[in-house]
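Novice: For reference, the sequence and a predicted model appear below.
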Amino acid sequence: MFEKTVVDENYVRIPREKLFNFVVEIFKRLDVPEEDAKIVADNLIMADMRGIESHGVQRLKRYVDGIKVGAVNVHPNIKVVKESPVFAVLDGDEALGQVVGYKGMKMAIEKAKKVGVGIVGVRNSNHYGIAGYYSYMAAKEDLVGVSMTTSRPLVAHTGAMEKFMGTSPISVAAPVEGSRPFLLDMATSVVPSGKIEVYRRKNKPVPGDWAISTETGEIIHDPNEILSPKGTILPLGGLGEISGGHKGYGLGAIVDILAGILNGATWSKHVGGTSDKHSDVGHFFMAIDPGAFGDKEEFKKNMRKFMEELKNAKKHPKFERIWVHGEKGFLTYEAREKLGVPIYKKVLDEMNAIADELGVQKLP
């Protein structure tokens, strides 16, 4: 069974249900309604279950701190600003991003089932976790799902030398006959900031040409420097245009347009962090019913054929197999259902410190 994260003595495995209940209880102690707490916990733990530890429970402190300082509204009045049979715009009232995101994609799904396509934009929200959580919601309903979000400035766009744009993730999911869905979930930067945070926790230098100094423009590898004002992440494709950095820059700009500007939310350097008052993160959700374009079952059959063809193409000698987007994550999920979720011990210590403060039983 595929395991994306190499597990060693620095990790502790915790059953999914136990971890889920722990996270729910933490948020409940912070006066988050139980239903909302379960949405946030499901989002965070789905990330860990799929091997995306950068967006899993290691982010718990980020949300807890945001609630503590009053930057996150735990009893929001999420309002519909505009609506038609096809689209809607929501004001998140500074809620937890996962709560607004779940509501937004649910609306998009409902509209797609009625008229073929549903598009929902969100303003005045917060960090919403993994983008793939929402596109997958649509795929489970036999729809094509699209999810995007703006994020705080951490990326220097092509030619720049400062934290200006967000990592601006995009996710697309599509149903497949008799199989798990296609599920792309990617940052428009070389890596998401959470992955660099993982290296910082492990006290290891980051590999590759992921980031540059904001002072010299040279490639840097120290995660502490990258996450400080002295460093900035590069767009997908890296530095310059030779390897396509301008394309990652362009994808990030598209996210800012669709998830930010279009919805009346902020964009790039104007987006705040979870602990900032009025971070005004924007989201974009779209659900498409393949049955509105043709035969839905034929679409799913062709998706299966497409994925099989991708995997059966002539392989490069340095690769043992060809993967399709989402496949590794689903296999990791299956393994962790049986073996438990590996949590880095430093993250566990941080989580238990929060539990101590809030009077919640500690893990494991």
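Specialist: Perfect, I can see it now.
Novice: switch to C-alpha atoms for all contacts and neighbour counts from now on
Specialist: Will do.
Novice: those helices in the stretch 101-250 of the chain, which residues are they?
Specialist: 132-139, 193-201, 223-226, 245-255 (DSSP state H, counting those that start in this stretch).
Novice: can you put those helices in a markdown table and add distance to Arg152?
Specialist: Formatted as a markdown table, these follow (distance: least, Cα to Cα, whole Å):
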| stretch | distance to Arg152 |
| --- | --- |
| helix 132-139 | 19 |
| helix 193-201 | 10 |
| helix 223-226 | 15 |
| helix 245-255 | 12 |
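Novice: Of these, which is nearest Ser54?
Specialist: helix 193-201 (4.3 Å; Cα to Cα).
Novice: ok, the residue nearest to the spatial centre of the chain to Ile45 distance?
Specialist: Centroid-nearest residue in the chain: Ile130, 1.9 Å away (criterion: Cα atoms, centre = their mean). For Ile130, the distance to Ile45 (Cα to Cα, to the nearest Å) stands at 10 Å.
Novice: burial count for the closest residue to Phe299 other than its chain neighbours?
Specialist: Leaving aside its sequence neighbours, Phe299 sits nearest to Pro290 (Cα to Cα, 6 or more residues apart in numbering; 6.7 Å). Neighbours of Pro290 under the rule other Cα atoms under 10 Å: 21.
Novice: Report the contact partners of Pro290.
Specialist: Residues counted as contacts of Pro290 (Cα atoms under 8 Å, 6 or more residues apart in numbering) are 116, 143-144, 296, 299.
Novice: and if we set it to 7 Å?
Specialist: 143, 296, 299 (Cα atoms under 7 Å, 6 or more residues apart in numbering).
Novice: for comparison:
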Amino acid sequence: MTASEMRKLLAAILIKKGMYAVEAETVAQRMIDADIMGRSEFGCLSVVESVKSIDLGDIDPRALSMKKSETPATAWIDANEGMGHVAASKGTTEAIEKAKAVGIGAVVISNSQNLGSPLVYARLVAQAGMIGCCLTSPPSSPEMEAELEEQTFFGRQPAAFAVPAHEATIGYEFSFGVDRPLRHQIPAELSASLGLLQCLLTSGLTGAKTPPEKTRGPLNERFEHFIIAIDPAAFAGPEKLAKTVESLVRHVDSQENSPAYRAAITESPFAPEESTLQQIHELAQKLKVSVN
């Protein structure tokens, strides 16, 4: 199945569950983007969990993301309990446009649900020729908390950054504590300081609960996100950034056994596994969704 065919199928499933067509297509594309960046946990198969959350009433499929405040370089968006993919896509576009105008754009999103992989949104910024970073502050389930080391008292908080590299992008996605799907974990000794910073940029700027305060579980609490875009044109310029990126990438590539080499994430062709296709087709059949 091609990416275009999968996008149509995923969008049709989400439309069937009450989403507006444009927003359903946005979510479908973000899921495909996650697969392209090697983040299958948040890829096309995640539509199954999204449908369950909609059925349980934890996601409002008709929610409209609204701006609460704005300056030339910043914006605060209320996701109104909608899918995080929608609000984060809108926030990323805002951050890029503001960075084009004033050199830097920072957007915070509150009252959201899961955005999927933060790397997807950092990559969107990188595709615009900028340095992108995305942080998210999700609730943790008791099962997750049991896996986290004692020092990771700020919870499981995925984060990512990406930069343009040649005609593609390169990025890193990392988290705190035990998080097997991610390729890079922040050591426990750094989790307190970096976790505090992440809490300040997500929970702090939106006035929301911090991860340790979110005790009702992932489906009963909301997520906060922070997205930033930095335009090199406002500084030394894109050519200088490109040279720096090329130098750093060469250095990382020369050390195949280093943590940096193993953690780097680049784009790959869209090629979902057969088991993924089967589960999505089963969901489509259950919902009586077909795409010609």
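Specialist: That came in fine, so what should we check first? Just so you know, these numbers come straight off a predicted model, no measurement behind them.
Novice: can you redo the helices of the stretch 101-250 of the first structure as TSV with mean neighbour count and distance to Met148 of the first structure?
Specialist: Formatted as TSV, the helices of the stretch 101-250 of the first structure follow (neighbours: other Cα atoms under 10 Å; distance: least, Cα to Cα, whole Å):
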stretch	mean neighbour count	distance to Met148 of the first structure
helix 132-139	26	9
helix 193-201	19	16
helix 223-226	21	24
helix 245-255	22	6
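Novice: can you tell which of those helices is closest to Lys269 of the first structure?
Specialist: Of these, nearest to Lys269 of the first structure by Cα to Cα is helix 245-255, at 11.7 Å.
Novice: could you pull out the strands for the second structure?
Specialist: 66-70, 74-78, 104-112, 131-137, 159-165, 168-176, 185-186, 223-230, 265-266 (DSSP state E).
Novice: With respect to burial, which of the ones you listed scores highest?
Specialist: strand 223-230 (a mean of 30; mean count of other Cα atoms under 10 Å).
Novice: what span of the first structure lines up against that strand?
Specialist: Aligned using TM-score structural alignment, strand 223-230 of the second structure spans residues 281-288 in the first structure.
Novice: can you check stretch 107-127 of the second structure too?
Specialist: By TM-score structural alignment, stretch 107-127 of the second structure lines up with residues 120-140 in the first structure.
Novice: Map Glu35 of the first structure onto the second structure.
Specialist: Glu35 of the first structure maps onto Val22 in the second structure, by TM-score structural alignment.
Novice: ok, Lys300 of the first structure touching Ser179?
Specialist: No: look at Lys300 of the first structure against Ser179 with Cα atoms under 7 Å: they stay out of range, at 9.5 Å.
Novice: neighbour count winner among these two?
Specialist: In this view Lys300 of the first structure and Ser179 are compared by other Cα under 10 Å, and Lys300 has more residues nearby, 21 against 10.
Novice: Distance check, that one against Pro290 of the first structure.
Specialist: Taking Cα to Cα as the measure, Lys300 of the first structure falls 9 Å from Pro290 of the first structure.
Novice: got it, and Pro181 of the first structure?
Specialist: 14 Å.
Novice: Over to Gly92 of the first structure?
Specialist: With distances taken as Cα to Cα, Gly92 of the first structure is found 29 Å from Pro290 of the first structure.
Novice: residues making contact with stretch 3-16 of the second structure?
Specialist: 21, 24-25, 28-29, 32, 270, 284, 289, 291.
Novice: What subset of the residues you listed is buried?
Specialist: 24-25, 28-29, 32, 270, 284, 289 (16 or more other Cα atoms under 10 Å).
Novice: need the contact list for the equivalent of Ser69 of the second structure over in the first structure.
Specialist: Matched by TM-score structural alignment, Ser69 of the second structure corresponds to Lys82 in the first structure. Lys82 of the first structure is in contact with 88-89, counting by Cα under 7 Å, 6+ apart.
Novice: Would you confirm that Val146 of the first structure contacts Ala174?
Specialist: No: if you go by Cα under 7 Å, Val146 of the first structure and Ala174 don't touch, sitting 9.1 Å apart.
Novice: now Phe87 of the first structure: how far from Phe284 of the first structure?
Specialist: 11 Å.
Novice: who touches both of these two?
Specialist: Here Phe87 of the first structure and Phe284 have Val120 as joint contacts, going by Cα under 7 Å, 6+ apart.
Novice: Ile280 of the second structure and Ser247 of the second structure, how far apart?
Specialist: 42 Å.
Novice: List the contacts of the closest residue to Pro218 of the second structure other than its chain neighbours.
Specialist: Among residues not flanking Pro218 of the second structure along the chain, Pro139 sits closest, at 4.9 Å (Cα to Cα, 6+ apart). Going by Cα under 7 Å, 6+ apart, Pro139 of the second structure touches 211, 214, 217-218, 221, 223.
Novice: Make TSV out of these and add distance to Ile15 of the second structure.
Specialist: Shown next, in TSV, are the contacts of Pro139 of the second structure (distance: Cα to Cα, whole Å):
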residue	distance to Ile15 of the second structure
Pro211	31
Lys214	30
Gly217	27
Pro218	24
Glu221	24
Phe223	23
